[in-house]
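A.B. asks: Output the structure for:
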Amino acid sequence: MTDLLHLTIKGLLANFRAKTLSPYEYWLAVEARIETFEPHVAALYAYDPESARAQAKASTERWLRDAPQGMLDGIPVSLKELIATRGQPVPLGTAAVELIPAETDAPVAARLKEDGAVIFGKTTCPDYGMLSSGLSSFHPLSRNPWDLSQNPGGSSAGAAAAGAAGYGPLHIGTDIGGSVRLPAGWTGLFGFKPSHGRIPVDPYYVGRCAGPMTRCVDDAAIAMATLSRPDWRDGTSLPPNDFDWMDHEIDVRGMRIGVMLDAGCGLEAESEIRDAVLAAAKLVEDAGALVFEVEPVMTRAMLDGLDMFWRAKFWGDIRNLPDERRAKILPYIHQWAEKGADVTGVEAVQGFGQTIEMRKTCGRLFTTVDAVLTPTNPIVSYPADWASPTNDPERPFEHIAFTVPWNMSEQPAASINCGFSKSGMPIGLQIVGPRFDDMRVLKLSKLFETWTGGIKTWPQPPGI
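C.D. replies: Model prediction:
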């Protein structure tokens, strides 16, 4: 059973095709892993093993007829609970929301169902997806499988915990300031935030993307062929692409690679993280790229402006809730949002204007580079029960300065493991490419994974 859990999507599909393993047999292995690990990591919401068994049996029958429904037929997938699936409530990670079943599948869920994926449950997130943490007023506290005392990050907290714990090969998160990449970095996963609009989302808002979280680059690339099909509900949805998502050939000789070790504001990168990123940059340089340090694209004014805009927007979202419901919101988030009541319309617009400034600085940087390497996270880890790496609602976004600008500039970015701290926690390397050049990020990520060999030993349930 344990050996099955190491199979990639590519390996699983080969076995399904050869009839040496069925989707049902594989699902039972995943189900057994969830049974042993879930009491410790609390990654899942609306987990439905009975439905998963039925889906896996139906997929098995299709493979026996050599008639798979799509590229992901029979592959178990979890969805962040912010991603709607018809008939299930979307609690948004908070006890303040009424549990009303969704009427339709969100674009990501629709695409996965079209291709026969086995959607076995949702993954946890903090209230309204507004924290980089596994802390929630609705869900149990999600924990990092590498060290159960530590945070998996967020807001795709459960997705990261599920991926590192071995709950199948594919987990879909969402990302508006780093919520795919940050938890991927803290749990050793490959987390891919594509160009804005590459994977349609609904509801849409500025900077919001969905992306795969996997144990290897190939698994994310295979998933992109399904996830990137357009959907009219997202007005930013990009036209159909004819990418060969599995074409990972790239020659870095002569490429201009910028290394950004200073985010410009927020938490400074810890020494272990700086060292790991510099070691990764050295590999790229040794392969023939022109590697040089670049200045940050963020400023304190940008981060504070974004904070002001998000507080105002979020307060507008919750201010009309009945008092008894608003009181159920996680206190950290409620305390942060209350300051939004004092933000004037002019200040909110000025705050939003800082997202445009981010686009400008990111665009300017990419006139001088072909790709950028940065730390994903500035710190190695933090306690599981903290709401953020600072645990201070007055300093809520100090940890996102390396990740958030690429949401606002709509550029593809990924986090890939580049080593471990002395305490045994994963360290993430962020790889950023030009707008719309998702393939460049995937190719560079695959090349780096080839050099390092990727993570070979993943966490096991306690007692195993």
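A.B. asks: For the rest of this, base every contact and every neighbour count on C-alpha atoms.
C.D. replies: Fine.
A.B. asks: For the stretch 351-464 of the chain, which segments are assigned as strands?
C.D. replies: 371-375, 413-420, 426-432 (DSSP state E, counting those that start in this stretch).
A.B. asks: Distance to Thr123 and mean neighbour count for the ones you listed - can I get that in TSV?
C.D. replies: Converted to TSV, these look like this (distance: least, Cα to Cα, whole Å; neighbours: other Cα atoms under 10 Å):
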stretch	distance to Thr123	mean neighbour count
strand 371-375	25	26
strand 413-420	19	28
strand 426-432	21	28
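A.B. asks: just checking, what packs against the top helix by length along the chain?
C.D. replies: Ranked by residue count under DSSP state H, the longest helix found in the chain is helix 345-365. Other elements packing on helix 345-365 under the criterion 3 or more Cα pairs under 8 Å, 6 or more residues apart in numbering; DSSP states H and E are helix 300-318, helix 404-408.
A.B. asks: the inter-axis angle of it versus helix 300-318?
C.D. replies: 130 degrees (axes from the mean of the first three to the mean of the last three Cα atoms, to 10 degrees).
A.B. asks: Show me which residues of helix 345-365 are buried.
C.D. replies: Under the neighbour-count criterion of 16 or more other Cα atoms under 10 Å, helix 345-365 has 348, 351-352, 354-355, 357-359, 361-363, 365 buried.
A.B. asks: you'd agree Pro389 is up against Tyr382?
C.D. replies: Yes - at 5.9 Å, Pro389 and Tyr382 qualify as touching, with contact defined as Cα atoms under 8 Å.
A.B. asks: So between the two, which is more surrounded?
C.D. replies: Pro389 (25 against 19; other Cα atoms under 10 Å).
A.B. asks: Which residues are in contact with that one?
C.D. replies: 132, 379, 381-382, 399 (Cα atoms under 8 Å, 6 or more residues apart in numbering).
A.B. asks: Next, the structure of the following sequence, for comparison with the previous one:
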Amino acid sequence: MSDLHDLPAHTLLAAYRQRSLSPVEVTQAVLDRIARWEPHLRATYLLRPDAALAQARASETRWLRGAPCGPLDGVPTTIKDNIATQGDPLPLGTAATSLAPAAAHAPPAARLLEAGAVLVSKTTMPDYGMLSSGLSTFHALARNPWDLRKTPGGSSAGAGAAAAAGYGPLHIGTDIGGSIRLPAGWCGVFGLKPSLGRVPIDPPYTGRAAGPMTRSVADAALMMQVLSKPDERDCMSLPFEAIRWQDFDGGVEKLKGLRIGLLLDAGCGLSVEPEVRAAIEAAAGLMEQAGAIVVPMQPFMTQAMLDGMDHAWRMRSHVDLAALAPEKREAVLPYIRAWADSVAHFSGPQTFAAYHQFHATRVATVKACAAFDYVVSPVSSMPAFDAELPSPTNDPLRAMAHIGFTVPFNMSEQPAASINCGYTARGLPIGLQIAGQRFDDLGVLQVARAFELMRAPQRPWPEPPGA
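C.D. replies: As a prediction, this is how the structure comes out:
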């Protein structure tokens, strides 16, 4: 049997049912794994071994009675910093936040804990989630387990690192421009940004979604059974739909006859690096061999769209930062302050024009995808960059140059996933993005599962230094 920290959730649940494993020994194995990795990765926030073991003992008692409380009972799980857990501070990755305890679990946390998941730890993120790196003024710098010199990505930085390092099988992140898919791609794990509203979240916001980050499509589907349950606190949530998430595995046959768009040029931002392009083309080739009809796509994003959304986010952050007390504002990462304050001179019409690009992006994305069942592309144009940098460009005036492939599907509300499709010559993972039509979350999982079955054997998961 594999090491306990490496076992997928569905394997753990079967073992609990058969009483061949206990949630206590599994949780302890995960805590031991974290103890070996964490001095190097710094992926956790509120790591509380005693509390986790207490939850595991309660789960063990339920399993011994033959009465698990839900479909995730006893499975080790992490939850991102910005998803509230009752009684815990919500720093949002920044030293500028007042550390008041949260009054209640946010919907994703509530669903996981109701289902019996063992909360091993929360995970780290950058200041306000506005970076695709693990750089934070509150948390220690998060690193990538595949190469400690590199970032795990962001803003679900700790979640991506934790999934790749074996901090248990189930992790949850959030995504407003790529913050699940980017770290999933750079850490070699699977991440799903669901259709907007499929997973209720609080507070809701344009393009914002919560979703699973796991080592397998099967574990992500298991999480979606729980996360997609309704919660009235999300005023943007979809009507509940009893999707058969357990039907995620349609085999390679799922691909036969599908019309798949191949997008290799985002139309904006940074150019795709040759190793990334080659890996995406190879993945599309496998799909074509399985019977899919793969059609090259022209770029549909423009630099004006990307710049407009970037400027709109800057203005939102500029207004938020201006409302802080001076000493709190000074505590925010200087890169974030420079990025936000760069639009201080914007007029009302300029700000409105910037915000209009959210809608322009939505319209362009839906139109471009209408001819296809699914669209595949790079998650990002490059592999993971240096851990100490806030963004690949290290330039606050080009802070979003790397999200051209991911952000359109936030605005169009379409589901999109990241799955590993290869490695660079230096051994860094490369993420393949699979996007579906709006509401077709299960279809995206099925296509991802088909690719998971076809892709080349994956390299062993990284081990902590000295292992």
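A.B. asks: so what number do they get for TM-score?
C.D. replies: TM-score for the superposed chains, counting by TM-score structural alignment, normalised by the length of the first structure: 0.98, backed by 464 aligned residues with a Cα RMSD of 1.1 Å.
A.B. asks: The strands of the stretch 351-464 of the first structure: which one's closest to Asn320 of the first structure?
C.D. replies: The closest of these to Asn320 of the first structure is strand 413-420. By Cα to Cα, the value is 36.0 Å.
A.B. asks: Could you dump the strands of the stretch 351-464 of the first structure into JSON lines with distance to Asp105 of the first structure added?
C.D. replies: Converted to JSON lines, the strands of the stretch 351-464 of the first structure look like this (distance: least, Cα to Cα, whole Å):
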{"stretch": "strand 371-375", "distance to Asp105 of the first structure": "35"}
{"stretch": "strand 413-420", "distance to Asp105 of the first structure": "26"}
{"stretch": "strand 426-432", "distance to Asp105 of the first structure": "30"}
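A.B. asks: residue closest to the middle of the first structure?
C.D. replies: Val180 (1.7 Å; Cα atoms, centre = their mean).
A.B. asks: That one contacts Pro194, correct?
C.D. replies: No - with contact defined as Cα under 8 Å, Val180 of the first structure does not reach Pro194; the gap is 10.4 Å.
A.B. asks: what touches both of these two?
C.D. replies: By Cα under 8 Å, 6+ apart, the residues touching both Val180 of the first structure and Pro194 are 210-211.
A.B. asks: tell me the average deviation of the longest helix of the first structure from the second structure after fitting.
C.D. replies: Here helix 345-365 of the first structure, set against the second structure after superposition, deviates by a mean of 1.3 Å using mean Cα distance after the TM-score superposition for the first structure.
A.B. asks: In the second structure, which residues correspond to that helix?
C.D. replies: Aligned using TM-score structural alignment, helix 345-365 of the first structure spans residues 348-368 in the second structure.
A.B. asks: roughly how far out does that stretch sit from the chain middle?
C.D. replies: In terms of Cα atoms, centre = their mean, to the nearest Å, the centre of stretch 348-368 of the second structure is found 24 Å from the chain centre.
A.B. asks: Run through who's touching it.
C.D. replies: For stretch 348-368 of the second structure, contacts defined as Cα under 8 Å, 6+ apart pick out 300-301, 304-312, 315, 408-409, 411-412.
A.B. asks: Which among those count as buried?
C.D. replies: In terms of neighbour count (16+ other Cα under 10 Å), the buried residues within the contacts of stretch 348-368 of the second structure are 300-301, 305-312, 315, 408-409, 411-412.
A.B. asks: which pair in the contacts of stretch 348-368 of the second structure spans the largest distance?
C.D. replies: Most distant of these, by Cα to Cα, are Phe300 and Met315, 24.9 Å apart.
A.B. asks: can you count the residues close to Leu321 of the second structure?
C.D. replies: Using other Cα under 10 Å: Leu321 of the second structure sits among 20 other residues.
A.B. asks: Name all residues that make contact with the alignment partner in the first structure of it.
C.D. replies: Counting by TM-score structural alignment, Leu321 of the second structure lines up with Ile318 in the first structure. Counting by Cα under 8 Å, 6+ apart, Ile318 of the first structure touches Arg326.
A.B. asks: And Ile318 of the first structure, how close does it get to Met1 of the first structure?
C.D. replies: 46 Å (Cα to Cα, to the nearest Å).
A.B. asks: coming back round to it: please render the buried residues of helix 345-365 of the first structure as a markdown table that adds distance to Ala413 of the first structure to the earlier fields.
C.D. replies: Converted to a markdown table, the buried residues of helix 345-365 of the first structure look like this (distance: Cα to Cα, whole Å):
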| residue | distance to Ala413 of the first structure |
| --- | --- |
| Ala348 | 27 |
| Gly351 | 24 |
| Phe352 | 22 |
| Gln354 | 20 |
| Thr355 | 17 |
| Glu357 | 19 |
| Met358 | 15 |
| Arg359 | 14 |
| Thr361 | 16 |
| Cys362 | 12 |
| Gly363 | 14 |
| Leu365 | 15 |
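A.B. asks: Might you report the residue contacts of Thr206 of the second structure?
C.D. replies: 176, 411.
A.B. asks: name the element it belongs to?
C.D. replies: Thr206 of the second structure belongs to no helix or strand when assigned by DSSP states H and E.
A.B. asks: Quick check: the gap between it and Gly348 of the second structure.
C.D. replies: Taking Cα to Cα, one finds Thr206 of the second structure at 20 Å from Gly348 of the second structure.
A.B. asks: What lines up with Ser271 of the second structure in the first structure?
C.D. replies: That one, Ser271 of the second structure, aligns with Glu268 by TM-score structural alignment.
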